[in-house]
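Novice: Structure here, sequence nowhere to be found:
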């Protein structure tokens, strides 16, 4: 697959749709980021090569233009010496050199177009990579949070905790029973006290009745 084809596939990809369909989104986003990073390295390497090639072509064009100028100077010199044949030959060489310059300038234009395209693609790929890394961070945070909830639930249902809760409930029931026994004893003691109090009140009433009877008999 060509580099531009790979770039186009990556840049036009819908990360959300891909992750929604993935069985393991974390693994998928990790693979996507790796692919983007590798492609970005390759694109930057290609860009560096294009820049280097541009410099080479520009140097060749400069040298050839200098050669063309030299041939033109030679043609002028030949004409000054009335050597039109040499002047014609020099001009032929000059035109040949300028044709080469024109071809190189066309090649340079293509290199500029390629470089412009690579620059745009790098910017788009970098933006896509930044987005993917942000999504990876979000996924990791969600995974960590989910794992924390799982750990808490596991601890809540831990055998030791369940056993401790059962023991706690057992001791609660035991204390309730002891408190019930104490309350029962208090009720019994209170009932006995009430009986004695009732007897005392009955005795007092009987004494008052006897006093009244005695008073009436004296009359």
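Specialist: That came through fine. Note that the structure is a prediction, hence the values are computed from the model and not measured.
Novice: switch to C-alpha atoms for all contacts and neighbour counts from now on
Specialist: OK.
Novice: Helices of this protein, start to end?
Specialist: 3-11, 15-21, 25-80, 84-156, 159-218 (DSSP state H).
Novice: Put this next to the previous one:
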């Protein structure tokens, strides 16, 4: 295969591929159906033209037949008047007209055969067009159904991919949320442990412990000073509290004794009543 032949073949294949991608089968079917209907109309017009020609020949034949009858009458009248010469001329015209009639009958017969053949072809073509129309509608319905199914499948596939993307996005969001929660917890722990203060200060652990001990010693010293200042007053208050407690105990003993006397009196009355 030469270069030009290969180039031509490649170009035709590319064009064919482009046409296949851009072709709509339903439109092609409709176009083919319209083409077949146009052919049927052409066949019908051909039959109509043929029938018209046949009718013209039949009308011409009818006129010739009328002339034959006319010439026959002329010959009879001429014989009746002893005009054999006129009768001969009439008969000659009659014979010529009959020859034309015979020729017309042959032409009419051929046209009739062609008409019958065209009518048969027209009926066959019409039946095929009806069959094609049924197949066309069936194929269009199947094509539309397949197209709809393909569209749904593509949509489902696209939806599945989108769901996968959404799932991955959710996983990333969960991971980021967990990282943020862990970081927040770590920051809280660092705040509680004072690690941030360590970062902001030059003091080490020993310095902090010494400061803590110093602070505790200062608090203890202040507490001892407060106790020494309040020592006298505290002893007096303690003695007053003890005296109050003793008075409360004596009152409770008196109340209990009075209650016991009342109970004894009630018991004595009950014994008297029983007697």
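Specialist: Yep, it's here. Worth saying up front: this structure is predicted, and the values here are computed from it rather than measured.
Novice: Drop the TM-score for these two in here.
Specialist: With the length set by TM-score structural alignment, normalised by the length of structure 1, the two chains reach a TM-score of 0.61; 152 aligned residues with a C-alpha RMSD of 2.8 Å.
Novice: that older thread, any chance of a markdown table for the helices of structure 1, columns mean neighbour count?
Specialist: Converted to a markdown table, these look like this (neighbours: other C-alpha atoms under 10 Å):
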| stretch | mean neighbour count |
| --- | --- |
| helix 3-11 | 15 |
| helix 15-21 | 13 |
| helix 25-80 | 16 |
| helix 84-156 | 15 |
| helix 159-218 | 12 |
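Novice: Look up the closest residue to residue 115 of structure 2, ignoring the ones flanking it.
Specialist: residue 47 (6.1 Å; C-alpha to C-alpha, 6 or more residues apart in numbering).
Novice: what's the corresponding residue of structure 1 for that neighbour in contact with, if anything?
Specialist: Aligned by TM-score structural alignment, residue 47 of structure 2 pairs with residue 47 of structure 1. Counting by C-alpha atoms under 8 Å, 6 or more residues apart in numbering, residue 47 of structure 1 makes contact with 115, 118-119.
Novice: Swap in 10 Å and give it another go.
Specialist: By C-alpha atoms under 10 Å, 6 or more residues apart in numbering, the contact set of residue 47 of structure 1 is 41, 53, 111, 114-119, 122.
Novice: Can you give me the distance of residue 200 of structure 1 to residue 137 of structure 1?
Specialist: 87 Å (C-alpha to C-alpha, to the nearest Å).
Novice: got it, and residue 23 of structure 1?
Specialist: As judged by C-alpha to C-alpha, residue 23 of structure 1 and residue 137 of structure 1 stand 18 Å apart.
Novice: cool, and residue 148 of structure 1?
Specialist: For residue 148 of structure 1, the distance to residue 137 of structure 1 - C-alpha to C-alpha - is 16 Å.
Novice: ditto for residue 150 of structure 1
Specialist: For residue 150 of structure 1, the distance to residue 137 of structure 1 - C-alpha to C-alpha - is 20 Å.
Novice: do residue 111 of structure 1 as well
Specialist: 38 Å.
Novice: Residue 107 of structure 1 now?
Specialist: Counting by C-alpha to C-alpha, the gap from residue 107 of structure 1 to residue 137 of structure 1 is 44 Å.
Novice: repeat for residue 88 of structure 1
Specialist: Taking C-alpha to C-alpha as the measure, residue 88 of structure 1 falls 72 Å from residue 137 of structure 1.
Novice: With adjacent residues omitted, what lies nearest to residue 108 of structure 2?
Specialist: That would be residue 54: by C-alpha to C-alpha, 6+ apart, it lies 5.7 Å from residue 108 of structure 2.
Novice: Surely the one you found touches residue 115?
Specialist: Yes: Residue 54 of structure 2 lies in contact with residue 115 (C-alpha atoms under 10 Å); the separation is 9.0 Å.
Novice: residues bridging contact with these two, i.e. touching both?
Specialist: Common neighbours of residue 54 of structure 2 and residue 115 (C-alpha under 10 Å, 6+ apart) are 48, 109.
Novice: ok, the nearest residue to residue 100 of structure 1 once chain neighbours are set aside - contacts?
Specialist: The shortest distance from residue 100 of structure 1 to any non-neighbouring residue, by C-alpha to C-alpha, 6+ apart, is to residue 64 (7.9 Å). Shown in contact with residue 64 of structure 1 (C-alpha under 10 Å, 6+ apart): 58, 70, 94, 96-101, 104.
Novice: repeat for residue 206 of structure 2
Specialist: residue 212.
Novice: helix, strand or coil for it?
Specialist: Secondary structure for residue 206 of structure 2, judged by DSSP: H, G, I helix; E, B strand; the rest coil, is helix.
Novice: roughly how far apart are it and residue 191 of structure 2?
Specialist: 19 Å.
Novice: now do residue 169 of structure 2
Specialist: Separation of residue 169 of structure 2 from residue 191 of structure 2 (C-alpha to C-alpha) stands at 32 Å.
Novice: can you check residue 41 of structure 2 too?
Specialist: In terms of C-alpha to C-alpha, residue 41 of structure 2 sits 97 Å off from residue 191 of structure 2.
Novice: same question, residue 110 of structure 2
Specialist: Distance from residue 110 of structure 2 to residue 191 of structure 2, by C-alpha to C-alpha: 117 Å.
Novice: thought residue 143 of structure 1 was touching residue 24?
Specialist: No: in terms of C-alpha under 10 Å, residue 143 of structure 1 does not count as a neighbour of residue 24; the distance is 11.5 Å.
Novice: ok, now which ones touch residue 110 of structure 1?
Specialist: Neighbour list for residue 110 of structure 1: 54, 104, 116 [criterion: C-alpha under 10 Å, 6+ apart].
Novice: so which of these comes closest to residue 33 of structure 1?
Specialist: Each of those was scored against residue 33 of structure 1 by C-alpha to C-alpha, and residue 116 proved nearest at 24.1 Å.
Novice: which residues touch that closest one?
Specialist: Counting by C-alpha under 10 Å, 6+ apart, residue 116 of structure 1 touches 47, 110, 122.
Novice: Which one of the residues you listed is nearest to residue 187 of structure 1?
Specialist: residue 122 (90.3 Å).
Novice: Quick check: closest non-adjacent residue to residue 128 of structure 1.
Specialist: Using C-alpha to C-alpha, 6+ apart, the closest residue to residue 128 of structure 1 is residue 11 (6.6 Å).
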